[in-house]
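1. Predicted model follows, preceded by the sequence.
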Amino acid sequence: MRSAMAGAKQRVGKWFLERSMKDGIDLRKLRFLPDSVTMPLKRDGLDPLPEMAVVRATEPVTKLATMFGKNIWLVSGYVEARAALADGSSYSNDIGQFVSQEGRSDEEQIGGLGMTDPPLHTALRRYLTPEFTMRRLARLEPEIERVVHERLDAMEAAGPEVDLVEQFAFPVPFQVICELLGLPVEDRQRFYQLGVARFDLSQGGVGVFGAAAHTREFLIKAVAAQRLAPGEGLIGALITEHGDELDDVTLGGIADGVFLGGYETSASMLALGAYLLAENPDAVAILREDGAAAADVDRVVEELLRHLTVVQIAFLRFARVDLELGGQQVKAGDAVGISLLGANRDPAVAGPDPDTFDPRREPTRHLAFGHGMHRCVGAELARMELRIALRALARRFPDLRVAVPPAGLDFRKLSAVYGVEALPVHLYGAHDRLTV
């Protein structure tokens, strides 16, 4: 598998790899991003910056900057974003071509489904897809229910005011993903900090790649341990079924992608979802109703996914050839960033009030999980967690209110995954309602 990985990276974007290494370009050493490229990572509370709507309406594909002699494009229109995400032949996701691997340890190597191309991407995804079918995921539902109610009990015991991130939004998906992978629930605080750092672009690539090395090191060691005694989770299953095909580094990389994607994004969705629900009693009423139809609950969840779109921008794509996108001429080697948030707030998909959270909105074909061959493999697990966790939260604490005004919350300033560092809440709503 490692030889296949090396071969794929030699074939994809070989000319740019040679040029970038010759010029000394290494994204690991990039310590900041120019202001011109950070606009899609910034928000006003839960909403995109106002200029996002202006750019989308006037130029849904726009050039943000030129770096290393190549253009960086931003796609914010829904139609254009969906087209680019679906095009697996005109773009490469192989960010390894911009990162020198020479002298790097196994933990520091670049990989993962979101940053690889076929045939490697196809091979890696083939191992994961059977583990994320609805039938296989159904076995996790009782565990999710157990973890959720355990955390709600802990919140009630710690109340009446608690930090919902610390007590609920982070530990629920963290414990679930550990159960899925077959990992012990340990070093919770350490992995919370590393997870946040993995998406924090305020220091360019330095912090991102450093945090990645730490989590990959832990997971590679976990894989090595399970070689001797395979566990009951996904790691053990892959070792049992495909152990001869996957070495520790490759399997550790697969586990890393599942681990990170499985808790950091879900933690942000649970925190921001609770924040939004606290100011939308209509949505809470739907979730609380004993006889609520599954379709009604799904509407709330899908609208939360669309409206919040915590994964703000898809993995960068690099044009393999000269092409036209949204009326713009994109040159081979140019980087294309797709604003999932911008696309999901496009009237083309959301209708005339795209910036309004409407729990009764008919589900849209939103891009919160991406689209095409790089669509999130864990999308159905995330939906299951949100349905169970938010419904249970609404039933246990229907009058939950945010305990500080919006200005008092520490939203992430420059992160690929949007979130809030802490969310103080009153569990019983004894205080005046605050406006989101």
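-> Great, that's in hand.
2. Every contact and neighbour count from this point should use C-alpha atoms.
-> Fine.
3. So residue 399 sits against residue 277, correct?
-> No: using C-alpha atoms under 8 Å, residue 399 makes no contact with residue 277, being 10.0 Å away.
4. ok, those two, which is more surrounded?
-> Higher neighbour count among residue 399 and residue 277: residue 277, with 26 against 19, using other C-alpha atoms under 10 Å.
5. and the comparison structure, right after this:
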Amino acid sequence: MRHSSEPLNDRPARPLPTERPAGCPFDPPSELATLREKDPVSPMLYPDGHIGWLVTEHALTRQVLADARFGARADLVHTPLSRAKTEGGERRPAPAGVFSQMDPPQHTRYRRLLAGQFTVRRMRLLADRVREITAGRLDAMEQQGPVVDLVETFALPIPSLVICELLGVPYEDRDRFQHDTEVLMRMDTTREETIAAFVAVQEHMAELVAAKRAEPADDLLSDLVNGDGDLTDEELINVGGVLLAAGFETTANMIGLGVFALLQHPDQLAVLRDGPGITELGHADPIVEELLRYLSVIPGTVRVAMEDVVLGGQEIKAGQSVTVSIPAANHDSKQFPDPGRLDFGRPVGGHVAFGHGIHQCLGQQLARVEMQIALPALFERFPGLRLAVPPEEVPMRTDMLIYGVHRLPVTWEPVA
């Protein structure tokens, strides 16, 4: 297996492109489009020196994510993260319960246990509580502002409150788990900082697991602790940690970045404000689905070839890592005509913002419900909402694993 930057078939291996076009915070890195057109399965240099592959075409992305010959095992994949996190690191099997980094049959066991907790029906039943939480955050915005940071007052609290209630995590613990999750999401943290944050999350979840065992409540974590899933404490701690972090990080960034995009696209904001509105909860909504496609806050997903595989005419050797670029796939003109345009009239479906295959995001229906409720409610309460700073001064999360905005200062005209 190669562990140098030597070219493959006379094509130099390059790191994952991450630099976005100047002044275009919603566009994927330009190099991704070039690769998709000229070399959709291209050699990629990973931070630890491994030479693997980058996939930038929509059809090939879906193929990789649905093909059992490509695995997700933590001890086999090489990560495209920055060298600060991987330097000196040793690839090891995923800890018990971290099912996103496992293959069947281990992955299947956890997935089956959790799938019933995140059904469309259950997420729709949560809708009234999501509406209450959203209304509470809008009241807080009105009392505080203008001017307010939309991330701090609205985009982050809504999914954080929802996942805390769903899991049974005290919301007063939010500073603790949000800080640790932020460390895990940063691409410039050291390995020691990353390990310390991971241990802190485990210690927090261990306390919660013990509390749910001693005094069960009506929440998902209590169900897992006291149910018939036969999970060990280590499994419960790690499953809980995965669900907690995944339950707010992605949705918070989709809401924050989505509002930024809407404010920069007044024609599409008018569709949200004046059109037929958001589709009935639980059904595919053109506005939410197009924002998910257009923004694509997850930069990529990594798999490893478990055997020699031919992909797009290129032979992938067993043991080589393959990174699929979610933004590149979701901006593939062969699947989405004029992909760089935000268009709420676009036919629904086909994007891979939530992944594809057996590892497709477990909480995708919850994220959809939160976005379907939060976005129209925000602009109904504040129809004159606008940026409080020039758009070029909005700090983007280019230093984080999940893209978005660090802050989004907004203002509006107070009602007399």
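-> That came through, no problem. Note that the structure is predicted; figures quoted are calculated from it, not measured.
6. Can you give me the TM-score here?
-> The TM-score (TM-score structural alignment, normalised by the length of structure 2) is 0.87; 391 aligned residues with a C-alpha RMSD of 2.7 Å.
7. Mind telling me what residue 403 of structure 2 corresponds to in structure 1?
-> Taking TM-score structural alignment, residue 403 of structure 2 has residue 418 as its aligned residue in structure 1.
8. Repeat that for residue 17 of structure 2.
-> Following TM-score structural alignment, the counterpart assigned to residue 17 of structure 2 within structure 1 is residue 39.
9. and what of residue 31 of structure 2?
-> Aligned counterpart of residue 31 of structure 2 in structure 1: residue 51 (TM-score structural alignment).
10. Now do the same contact list for its match.
-> Residues counted as contacts of residue 51 of structure 1 (C-alpha atoms under 8 Å, 6 or more residues apart in numbering): none.
11. The helix or strand containing it vs structure 2, average distance?
-> Residue 51 of structure 1 is part of helix 50-58 when elements are defined by DSSP states H and E. Taken over the aligned residues, the distance from helix 50-58 of structure 1 to structure 2 averages 0.8 Å (mean C-alpha distance after the TM-score superposition for structure 1).
12. Could you give the number of residues near the match of residue 403 of structure 2?
-> Residue 418 of structure 1 - counted by other C-alpha under 10 Å - has 28 other residues nearby.
13. With residue 379 of structure 2 instead?
-> Residue 379 of structure 2 has 15 neighbours, counted by other C-alpha under 10 Å.
14. Three-state assignment for it, please.
-> Assigned by DSSP: H, G, I helix; E, B strand; the rest coil, the conformation of residue 379 of structure 2 is helix.
15. What's it aligned with over in structure 1?
-> Counting by TM-score structural alignment, residue 379 of structure 2 lines up with residue 394 in structure 1.
16. just checking, what residue in structure 1 corresponds to residue 145 of structure 2?
-> Under TM-score structural alignment, residue 145 of structure 2 pairs with residue 159 in structure 1.
17. and the residue lying closest to its match once chain neighbours are set aside, how many neighbours?
-> Distances taken as C-alpha to C-alpha, 6 or more residues apart in numbering place residue 427 nearest to residue 159 of structure 1, at 6.8 Å, with adjacent residues excluded. Around residue 427 of structure 1 there are 23 other residues, counting by other C-alpha under 10 Å.
18. doesn't residue 164 make contact with residue 427 of structure 1?
-> No: checked against C-alpha under 8 Å, the pair residue 427 of structure 1 and residue 164 is beyond contact range at 9.6 Å.
19. Grab the nearest non-local neighbour of the aligned residue in structure 1 for residue 295 of structure 2.
-> Mapped onto structure 1 by TM-score structural alignment, residue 295 of structure 2 lines up with residue 308. Take residue 308 of structure 1 and drop its neighbours on the chain: the residue closest to it by C-alpha to C-alpha, 6+ apart is residue 46, 6.6 Å away.
20. Grab the most central residue of structure 2 for me.
-> With distances taken as C-alpha atoms, centre = their mean, the residue of structure 2 nearest its centroid is residue 250 (3.9 Å).
21. Confirm that it sits in a helix.
-> Yes: using three-state DSSP, the assignment for residue 250 of structure 2 is a helix.
22. That one and residue 49 of structure 2, how far apart?
-> 29 Å (C-alpha to C-alpha, to the nearest Å).
23. How about residue 109 of structure 2?
-> Residue 109 of structure 2 sits 34 Å away from residue 49 of structure 2, going by C-alpha to C-alpha.
24. re the thing from before, tell me which residues touch the alignment partner in structure 1 of the residue nearest to the centre of structure 2, please.
-> Taking TM-score structural alignment, the alignment pairs residue 250 of structure 2 with residue 265 from structure 1. Residue 265 of structure 1 makes contact with 310-311, 417 under the criterion C-alpha under 8 Å, 6+ apart.
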